[in-house]
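Asks: Build me a model:
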Amino acid sequence: MAAMTAAAVPATGSFQKQDEEWRAVLSPEQFRVLRLKGTDKRGKGEFTKKFEEGTYSCAGCGTALYKSTTKFDSGCGWPAFFDAIPGAIKQTPEAGGRRMEITCAVCDGHLGHVFKGEGYSTPTDQRHCVNSVSLKFSSAGSSQ
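Replies: Just a heads-up that it's a prediction; the model follows:
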């Protein structure tokens, strides 16, 4: 499936599948993280140290989530972004209020968490800490 542009983001939750259908299209690790709200290993993800120009999309449904221009090196061990493509993610507060869970607005796949007020010198003072396995990357020069 081709990656969607921000303007082509379907209505929230419009890309629903049963677990068996997800298992057929996702790797076991992608299923564990995207569907069961797991976390990939710190510092081991494919995109943690990648800073090439392009777009990061949901590994579950292909929705464009983040532009590389919002990615920064937070030192946390996971890909970090200071903002998402408008309308691409949902944020849900977790108990305790320290962080917000982030999910794909289209397929509800678990992406990671947002932390606010950590003092990073970014325009939003937010860190979207995203599991690499939840993402696919398309370089700026590739056809999507």
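Asks: alpha carbons only for contacts and neighbour counts from here, please
Replies: Noted.
Asks: ok, the most centrally placed residue in the chain - contacts?
Replies: What sits nearest the mean C-alpha location of the chain, by CA atoms, centre = their mean, is residue 111, with 4.3 Å. Contact partners of residue 111, counting by CA atoms under 8 Å, 6 or more residues apart in numbering, are 33, 34, 37, 101, 102, 103, 104, 130, 131, 134, 135.
Asks: Export these as TSV, with columns for neighbour count and secondary structure.
Replies: Below are the contacts of residue 111 laid out as TSV (neighbours: other CA atoms under 10 Å; DSSP: H, G, I helix; E, B strand; the rest coil):
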residue	neighbour count	secondary structure
33	21	helix
34	28	helix
37	16	coil
101	20	strand
102	21	strand
103	24	strand
104	28	strand
130	26	strand
131	28	coil
134	27	helix
135	26	strand
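Asks: Here is the second sequence; please produce its structure so I can put it next to the first one:
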Amino acid sequence: MTQREYPVTKSDEQWRASLTPAEYAVLRQAGTERPFVGEYTDTTTEGVYSCRACGAELFTHTEKFSSHCGWPSFYAPSEADNVELREDRSLGMVRVEVLCAQCGSHLGHVFEGEGYPTPTDQRYCINSVSMRLSPR
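Replies: Below you'll find the model as predicted:
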């Protein structure tokens, strides 16, 4: 992960103990869950999406939209400083990685200019396993 200090910190051993193997692979090793299998891909439940690693608020149902890409999509975080954006040059391409601003866990990536009819023209493509939905 990054060298930055986050408000929520744990040792690698503590992260492994508090997360399932699938959660750890995505949140702490920047993995990606398979498309169309995540529990929140198609949900329209009203509520707040929080980081599964530390519980910090990330998104709400009001920013969620159906992109048909295979992962939950949001056009913005609920508050801009809830997430950290970082350049990602893995896999032979340049992307923008989305991290939890409280613990530095990997959430997914953000893309721009895809033509979705949203207020920001951005798509925060987020792994379901990186979040927990608290229904209203």
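Asks: Once they're superposed, what TM-score comes out?
Replies: Here the superposed chains carry a TM-score of 0.91, computed using TM-score structural alignment, normalised by the length of structure 2; 129 aligned residues with a CA RMSD of 1.3 Å.
Asks: related to what we said a few turns ago, max pairwise distance over the contacts of residue 111 of structure 1: which two?
Replies: Maximum pairwise distance in these, criterion CA to CA, is 15.6 Å, between 101 and 135.
Asks: For the biggest helix by length in structure 1, give me every contacting residue.
Replies: Criterion DSSP state H: the longest helix present in structure 1 is helix 19-25. Applying CA under 8 Å, 6+ apart, the contact partners of helix 19-25 of structure 1 are residue 31.
Asks: which one in structure 2 is aligned with residue 36 of structure 1?
Replies: Counting by TM-score structural alignment, residue 36 of structure 1 corresponds to residue 29 in structure 2.
Asks: oh sorry, the question was meant for residue 24 of structure 1
Replies: So, by TM-score structural alignment, residue 24 of structure 1 is matched to residue 17.
Asks: okay, now that match: neighbour count?
Replies: Per other CA atoms under 10 Å, the neighbour tally for residue 17 of structure 2 reads 11.
Asks: Could you do the one 3 residues further on as well?
Replies: Counted with other CA under 10 Å, residues neighbouring residue 20 of structure 2 total 11.
Asks: Does the match of residue 36 of structure 1 touch residue 104 like I think?
Replies: No: counting by CA atoms under 8 Å, residue 29 of structure 2 does not reach residue 104; the two are 10.9 Å apart.
Asks: average gap between the longest helix of structure 1 and structure 2?
Replies: Helix 19-25 of structure 1, aligned to structure 2 and superposed, deviates on average by 0.6 Å (mean CA distance after the TM-score superposition for structure 1).
Asks: Please state the offset of that helix from the chain centre?
Replies: Mean-position distance between helix 19-25 of structure 1 and its chain equals 19 Å (CA atoms, centre = their mean, to the nearest Å).
Asks: Then stretch 60-79 of structure 1?
Replies: That offset, for stretch 60-79 of structure 1, works out to 6 Å (CA atoms, centre = their mean).
Asks: Check stretch 73-86 of structure 1 too.
Replies: 9 Å.
Asks: what do you get for stretch 35-51 of structure 1?
Replies: With CA atoms, centre = their mean, you get 10 Å for stretch 35-51 of structure 1.
Asks: And the contacts of it?
Replies: 32-33, 68, 71, 73, 76-80, 109-112, 131-133.
Asks: tell me which residues of it are tucked away?
Replies: For stretch 35-51 of structure 1, the neighbour count (16 or more other CA atoms under 10 Å) marks 35, 37, 38, 39, 40, 45, 47, 48, 49 as buried.
Asks: which of the residues you listed sit farthest apart?
Replies: 35 and 49 (24.5 Å).
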